[in-house]
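A.B. asks: Show me how the following folds:
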Amino acid sequence: MLPKIFKAYDVRATHPDPLNEDAAYCVGFGAGQFLQKENDGPGKILVSRDMRPHSPKLAAALIHGIRASGMDVIDLGMADTSFLYFAIPHLDAVGGIQTTASHNPVQYNGFKISGKGARPIGATTGLKEIEQLASDAWGSKREATGSLEELDLWDDYRKHIHTFLPTLNRPLKLYVDASNGMAGKLVPQVFDGVENLEVIKLNFEITGSFVHDPNPLVAENMVPTQEGVRQNAAHLGACFDGDADRCMLVDEQGSIIGCDHLTAWLASHFLKQDPGSTIIYDLRSSKVVEETIKSLGGTPAKSRVGHVFMKALLRETGGVFGGELSGHFYFRDNSFADSGAILLAVALGVLAETDQPLSSIINPLKKYPQSGEINFRTEDKESVLAALKSDYAEGAVIDELDGVSIDAFENKGWWFNVRASNTEPLLRLNAEARDPEALASLLGELKPRLGEEAQGH
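C.D. replies: This is a model prediction of the structure:
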């Protein structure tokens, strides 16, 4: 059962089969043992949970497992995932675990595990060891010996988020779709009462179910936010995912803002504060991100896809800010972790500094046409990637940081990246060109080589 619930970056599966309370106990026991070893002794582990109907029981079983390993637990209650990332260093805890399945439908649940300083624990940074320790604990339960206390940190969390939110220089109207997820608690706690900010709320009811899937990367799930912005003449729209660590933004015309364009826009804010600093970006991002960072005197740094890699590179470079196409945004002054609330706070502050509508700021950044991510089903992924490297090498720079990136932007006016899925027979294509004709020509060449076009995210 346990191998079915451990993934590359977290624990996630449907409840109650295969993820049930017995499995949650074992995850807690394994994580407790792992973090105790990392800490060279006992310490406190923080636990929080989202609003799914099975989260309270899973979190309780998880806490039992952690305490049975000899570690103390502080229960933070129902909170967004980024709340936990704040709380771990704030309380000098050895780690923390959020009970959540993020953007997945309501029948899913899981655990996001972090170490000291809110460092992510994935397959390459300890999750495999936790899986083994959890497996060893299967079938037997020990008495809970670690202590347990409950703590309310919402006032401290609000103060932390507000360090990224300056006094708004003009009145702003914000439309928010909380997706019936943790933003339904987060947004009122953090943004209610902010001077010059009117918040119009949709799907803030925490009922344990979702009006739409809490995944803002799916275009149809963004439609209520787009319509709400236009109908209410809002300056900005925001749609959160289920555990509210991701936030997708919409301009005043109801157009979705690409996360790479958002990174480019906000780069100026962070580079004014920290001139010459490094800004991290997802390698699938538009060329405009690198160009913008350089033009502002900053240092661009390209990262592999995935929050484990983004956070690690931001920490390694001492970068001030990072953006990923998935909607995760990372901040040095947030323990290098991601936060949907901080992203929204920064965007509001920067927007309030100008009288320009957001669309007029973002549209010039959309200078190069993009394909978006397109999935292709193919059984022989390695052969396809090898052929691309061979056939497109002339006049191009080849980079294998994550899959294969072939950059002929200077010579031919295009670049593309193809990555293999770790879990499915899929290749994922992202491409960009100087003009629509060049992009259409490139896609016409590439698509037949990559397999059968598939749906999915």
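A.B. asks: from here on, contacts and neighbour counts on C-alpha atoms
C.D. replies: Noted.
A.B. asks: List the contacts of the lengthiest helix in the chain.
C.D. replies: Of all the elements of type helix in the chain, the one with the most residues (DSSP state H) is helix 21-38. Helix 21-38 is touched from outside by 2, 42-43, 45, 57-59, 61-71, 94-95, 113, 115, 126, 129-135, 137-138, with contacts defined as C-alpha atoms under 8 Å, 6 or more residues apart in numbering.
A.B. asks: Skip ahead from it and say which helix or strand is next.
C.D. replies: Using DSSP states H and E, the helix or strand that follows helix 21-38 in sequence is strand 44-49.
A.B. asks: ok and that following strand relative to helix 21-38, angle-wise?
C.D. replies: Counting by axes from the mean of the first three to the mean of the last three C-alpha atoms, to 10 degrees, strand 44-49 lies at 150 degrees to helix 21-38.
A.B. asks: Quick one: distance of strand 44-49 to the chain centre.
C.D. replies: Computed by C-alpha atoms, centre = their mean, to the nearest Å, the separation of strand 44-49 from the middle of its chain amounts to 20 Å.
A.B. asks: swap in stretch 75-83?
C.D. replies: Taking C-alpha atoms, centre = their mean, the mean C-alpha location of stretch 75-83 is offset from the chain mean by 16 Å.
A.B. asks: For the comparison step, fold the sequence that follows:
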Amino acid sequence: MTDSAVPGARGALDAIVKAYDVRGIVGDGLDETVVEALAAAFVDEVGAAGGRVVVGHDMRDSSPGFAAAFARGAVARGADVLAIGLCSTDESYFASGRYDAPAAMFTASHNPAAYNGIKFSRAGAQGISLDTGLAAIRDRAGDYLADGVTAVGTPGTVTDLDVLADYAAYLRSLVDLSGIRPLKVVVDAGNGMGGLTVPAVLGEAAGLPALPLQIVPLYFELDGTFPNHEANPLEPANLVDLQRAVVEHGADLGLAFDGDADRCFVVDERGEAVTPSAVAAIVALREIARVRAAGEADVSVIHNLITSRIVPETIEQAGATPVRTRVGHSLIKDRMAQTGAVFGGEHSAHYYFRDFWGADNGMLAAMHLLAEFGSQDAPLSTLAQRFTPYALSGEINSTVADIPAAYTRIVEAFTGRADFDELDGLTVTGITAESEPFWWANIRPSNTEPLLRLNVEASDPATMTRYRDEFLALIRA
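C.D. replies: Sure thing, here's the model as predicted:
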């Protein structure tokens, strides 16, 4: 705890407090003093004085010190800290849900080694965004940086707690993999937290029975300097090692986790990427079938507006209701709670489960995929092809100085041949006859950079390519 003020430090918070989390370069606006102030503000905002707060961290060099600083600030404001140590982000959500306590997870997810940050949760793994408390935390922390953190009359305590075995057992209780056919699976942990959680959940490291899985590990050593490649599987360059290893080992599939292991990407037996939309459709079918078998009639599933058209089509064909949302994990967690949706999927490989407190869990999505794939004999490429009938551009970023002007160019060019909506950025949907190829595009600004993100989908590759190129020309004009 500190009672010393940091003059002029308030402005630094604006740079590191983002729409859904805290993220910045270590030592450049993000240091232990700032973390301590954020901890005090978090405890005040969520009313945790006299209650418990979960604190976990990833393998980045700065993370243990930041977690300790957060504990100091939280204890000073009267919270009892459950320090769960090294963990994945979804493991911190598990602890938040299991103990019904707010949580802080120290990670910068897929960002390079120089970065760190905090993912906050309210009790029960509920999300926090700028609109639902993060802005207030930022402002309170600014006051503490200006005036110093003052301790309450009865400070809290710190208790070390290892939740990995309970986390692994809980996931095993949700998806039974014991009866699937034997599978060889290459897993690229990217030197991130998957190196800790995969052996516990899919192996025997947590004392659970062996599964019919032969895991071929890539980069399981926890190393926050990321010596092999960045832990961002969304970038194709970071999948190359996994793709090569799957083919070399004759594996049935490959899994790649990001740095904090809350997102999972999939590669088929040929080394080709399976789209997150295909994974979302497969998992959605399983979750819909499960709750219908239990007697649930009114079932809804969330998908963000950038997922492939196959996702809402699959949900509807299964007799459930697709709920289209904006992009963003805190927002989708809120929608999961509001709608009671059984599952939610994003184009970025975030997958949300009602049975996991509405939070995202890449490991749980991987288990569902393994269960579905392992219950039939066809190769994964065949299964994935069923859920990849359309052509997707993937996300294409462009640096744009004048975003409103780019929007104006697009609207002018497509007026009369497309419909527009502004649920999240600008979505342009072609006005086409039933016999003509369909297409749509979404153009969405980055929250933090002067970038426009373009996603295009069409019924065939030629149509997708034509519209992708037309949109890029307008965006970059």
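A.B. asks: coming back round to it: and the contacts of helix 21-38 of the first structure, which are buried?
C.D. replies: Buried subset of the contacts of helix 21-38 of the first structure (neighbour count, 16 or more other C-alpha atoms under 10 Å): 2, 42-43, 45, 58-59, 61-71, 94-95, 113, 115, 126, 129-131, 133-135, 137-138.
A.B. asks: Count the residues that sit near the equivalent of L86 of the second structure over in the first structure.
C.D. replies: Using TM-score structural alignment as the criterion, L86 of the second structure maps onto M78 of the first structure. Neighbour count for M78 of the first structure, taken as other C-alpha atoms under 10 Å: 21.
A.B. asks: How much space separates the residue nearest to M78 of the first structure when sequence neighbours are not counted from G451 of the first structure?
C.D. replies: Closest residue to M78 of the first structure apart from its sequence neighbours, by C-alpha to C-alpha, 6 or more residues apart in numbering: R49 at 4.9 Å. Note on R49 of the first structure: its distance to G451 of the first structure, by C-alpha to C-alpha, to the nearest Å, is 40 Å.
A.B. asks: From R284 of the first structure, how far off is the residue most central in space within the first structure?
C.D. replies: Geometric centre of the first structure, nearest residue: H328, 3.1 Å, by C-alpha atoms, centre = their mean. Using C-alpha to C-alpha, H328 of the first structure is found at 14 Å from R284 of the first structure.
A.B. asks: Just the endpoints, please. Distance across stretch 99-111 of the first structure?
C.D. replies: Distance between the boundary residues of stretch 99-111 of the first structure (C-alpha to C-alpha) amounts to 5 Å.
A.B. asks: who has more neighbours, R49 and G451 of the first structure?
C.D. replies: Taking other C-alpha under 10 Å, R49 of the first structure and G451 do not tie; R49 has more neighbours (29 against 18).
A.B. asks: what residues are up against the aligned residue in the first structure for K119 of the second structure?
C.D. replies: In the first structure, K119 of the second structure lines up with K112, judged by TM-score structural alignment. With contact taken as C-alpha under 8 Å, 6+ apart, K112 of the first structure is in contact with 9-11, 97-100.
A.B. asks: how does it look with 10 Å?
C.D. replies: 9-12, 48-49, 81, 84, 96-102, 120-122 (C-alpha atoms under 10 Å, 6 or more residues apart in numbering).
A.B. asks: Please, which helix or strand holds A165 of the second structure?
C.D. replies: Using DSSP H and E, A165 of the second structure falls in helix 164-174.
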